[in-house]
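S.K.: missing the sequence, but the structure's below:
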């Protein structure tokens, strides 16, 4: 690979159970925004509304990329995690957690 290029991976899950992966070769000094445009998965006008991260950490679109970065595009939450847990509890009718801390004697 030419030292003036960098290789990154782009991951996106547009729907539940679906995962898209794409390897990109970009010029050195490219930004996250440029990588998203190069993927051709997203309209350039809609990129500003995306929530994106590198290796699990949310970052700004003007963040410069490094060799072998993993770019992740996140979907918005459909349900609040606390509410989802309440719904699972009501459906199961019992506690979700199965391992409990043993009761100890008071000294």
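M.R.: Sure, I can see it. What you see is a predicted model, and the numbers here were worked out from it, not measured in a lab.

S.K.: C-alpha from now on. contacts and neighbour counts both.
M.R.: Fine.

S.K.: SS state for residue 21?
M.R.: Judged by DSSP: H, G, I helix; E, B strand; the rest coil, the three-state class of residue 21 is strand.

S.K.: just confirm it contacts residue 8, I think it does.
M.R.: No: Residue 21 is not in contact with residue 8 according to Cα atoms under 8 Å; the separation is 10.6 Å.

S.K.: quick one: which of these two has more around it?
M.R.: Using other Cα atoms under 10 Å, the more surrounded residue of residue 21 and residue 8 is residue 8, with 18 against 12.

S.K.: structure B:
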């Protein structure tokens, strides 16, 4: 890591609240390190950073412990899905098809 610092953000959201933390980190800091440095776990103690998926501006990063963050980027910490979106869409389509057939 160099001595230069860059401005970044860390974001996490629950259905009823969200938090975006702006901070400066040393150039060369990884996404995971940025999330740790942000103190986001102080606001959301249930977050397990080592098990959470992370991304930058909605795009998942495969290896947040290796991916270096760039100035102006926002680390997003994703929570586990309650339901599989594909399964929800499939059930909705089946229900709509059944309703149309019943008419």
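M.R.: Cool, got the structure. All values reported here derive from a predicted model rather than from experimental measurement.

S.K.: TM value for the aligned chains?
M.R.: The TM-score (TM-score structural alignment, normalised by the length of structure 2) is 0.71; 89 aligned residues with a Cα RMSD of 2.4 Å.

S.K.: quick one: stretch 50-70 of structure 1 to chain centroid distance?
M.R.: How far stretch 50-70 of structure 1 lies from its chain's middle: 10 Å, per Cα atoms, centre = their mean, to the nearest Å.

S.K.: buried residues, that stretch. List them.
M.R.: By neighbour count on 16 or more other Cα atoms under 10 Å, the buried set for stretch 50-70 of structure 1 is 52-54, 61, 65-66, 70.

S.K.: can you say which helix or strand has residue 37 of structure 2 in it?
M.R.: Using DSSP states H and E, residue 37 of structure 2 sits within helix 31-38.

S.K.: now swap in residue 7 of structure 2 and tell me
M.R.: Here residue 7 of structure 2 is assigned to strand 5-13, by DSSP H and E.

S.K.: residues in contact with that strand?
M.R.: By Cα atoms under 8 Å, 6 or more residues apart in numbering, the residues outside strand 5-13 of structure 2 that reach it are 18-27, 34-35, 38, 40, 70-79.

S.K.: same thing but at 10 Å, please
M.R.: Residues outside strand 5-13 of structure 2 that contact it (Cα atoms under 10 Å, 6 or more residues apart in numbering) are 18-29, 31, 34-41, 43-44, 47, 54-57, 69-79.

S.K.: ok, and the closest non-adjacent residue to the most centrally placed residue in structure 2?
M.R.: The centre of structure 2 sits closest to residue 77, judged by Cα atoms, centre = their mean, with a distance of 2.6 Å. Distance criterion Cα to Cα, 6 or more residues apart in numbering; nearest residue to residue 77 of structure 2, sequence neighbours excluded, is residue 54 at 4.6 Å.

S.K.: what helix or strand is the equivalent of the one you found over in structure 1 on?
M.R.: By TM-score structural alignment, residue 54 of structure 2 lines up with residue 52 in structure 1. Element membership for residue 52 of structure 1 (DSSP H and E) is strand 51-54.
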